[in-house]
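just coords:
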């Protein structure tokens, strides 16, 4: 039974759930426990990357997932790099959601402009592996 672990800061949309089930054969969705969700969602921007809290998150991922489970990873760049690297090393499938952005500007009577951005889910995409690319071909 394939799982999808949610390492994101927002809830799963119905269309994302449907795609995961239909395309990726995901049977269950697993959210982070509250304490680890706080680690994921509130990474301090000061100083060096806070590795200690992430050790518990990676330990939890190790226990909660099996090879070929999906891990939906979106967030702070350092955390994202760490988890995606871990996924490749331990045969989990790191994915991210692509979106289409629609923008609408409305001129208000007082002369100000209201911008509205709507994001629509398009698909889940597997993160590319850097070790599969020849960056400087000879």
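Right, received. Where do you want to start? Nothing here was measured: the structure is a model prediction, and the numbers come from that model. Numbering: from 1, shown residues only.

CA only for contacts and neighbour counts going forward, please
Will do.

residue boundaries of the helices in the protein?
For the chain, the helices defined by DSSP state H occupy 14-24, 34-41, 51-64, 77-89.

For residue 128, which of the ones you listed is the nearest?
helix 77-89 (9.6 Å; CA to CA).

Tell me how far that closest one lies from the chain's centre.
10 Å (CA atoms, centre = their mean, to the nearest Å).

again with stretch 58-77
10 Å.

Just the buried positions in that stretch, please.
Within stretch 58-77, the residues scored as buried using 16 or more other CA atoms under 10 Å are 58, 61, 65, 68-74.

what's the answer for stretch 84-91, then?
84-87.

any idea how far residue 14 lies from residue 37?
21 Å (CA to CA, to the nearest Å).

can you check residue 85 too?
19 Å.

putting a second one here so we can go through both:
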């Protein structure tokens, strides 16, 4: 039974779920509890990275997945770097979701320009 712990600020799309199940043999998806999700989704952009807060997330990870299980890690660049190193050291498999991006722009009746960015999941890629 393979697990994927979700260390990012969104909910998995159906395409991501299907891809993880088919290509990574994921049987269980684990979201962070609300308190830890709040920490991850609101990394303080000022000063040094608050490692003590990330340590709470690390403890949750160690209790909920096993070596060889996947962690989807996306977010603040410094926090991602720190957690990818942690994941590799502990024997977890850190991955991220690649996307195909499209941009649509249109002029509205009042001459304002509406810009829409579309992201479509392509695959999960290991951090190397």
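Good, I have the coordinates. Note that the structure is predicted; figures quoted are calculated from it, not measured.

from the buried residues of stretch 58-77 of the first structure, which single one is nearest residue 8 of the first structure?
Using CA to CA, these come closest to residue 8 of the first structure at residue 74, 5.3 Å.

List the contacts of that closest one.
Shown in contact with residue 74 of the first structure (CA atoms under 8 Å, 6 or more residues apart in numbering): 7-9, 80, 96.

same check, this time on residue 80 of the first structure
73-74.

ok so, going back, go through the helices of the first structure and name the closest to residue 102 of the first structure.
With CA to CA as the measure, helix 14-24 is the member of the helices of the first structure nearest residue 102 of the first structure (17.2 Å).

buried residues in that closest one?
16, 19-21.

go on, stretch 42-49 of the first structure?
residue 43.

Which residues outside that stretch are in contact with it?
Here stretch 42-49 of the first structure makes contact (CA under 8 Å, 6+ apart) with 50, 76, 78.

I'd like to know which of these is nearest to residue 115 of the first structure.
Out of these, the member with the shortest distance to residue 115 of the first structure (by CA to CA) is residue 76, at 24.9 Å.

any idea how far residue 124 of the first structure is from the residue nearest to that closest one when sequence neighbours are not counted?
Distances taken as CA to CA, 6 or more residues apart in numbering place residue 43 nearest to residue 76 of the first structure, at 7.4 Å, with adjacent residues excluded. Between residue 43 of the first structure and residue 124 of the first structure the distance is 24 Å, computed by CA to CA.

returning to that earlier point: wait, which of the buried residues of stretch 84-91 of the first structure is closest to residue 3 of the first structure?
residue 87 (13.6 Å).

count of residues packed around residue 94 of the second structure?
Using other CA atoms under 10 Å, residue 94 of the second structure is surrounded by 27 other residues.

Let me see the contact set for the nearest residue to it once chain neighbours are set aside.
Excluding the flanking residues, the one nearest residue 94 of the second structure by CA to CA, 6+ apart is residue 71, at 4.8 Å. Taking CA under 8 Å, 6+ apart, we find residue 71 of the second structure in contact with 4-7, 87, 92-95.

Looking at those, which is nearest residue 26 of the second structure?
Closest to residue 26 of the second structure, out of all of the contacts of residue 71 of the second structure and judged by CA to CA, is residue 4, at 6.5 Å.

count of neighbours near the closest one?
26.

per the alignment, it corresponds to what in the first structure?
Per TM-score structural alignment, the equivalent position to residue 4 of the second structure in the first structure is residue 4.

And that match, how far from residue 119 of the first structure?
Separation of residue 4 of the first structure from residue 119 of the first structure (CA to CA) stands at 22 Å.
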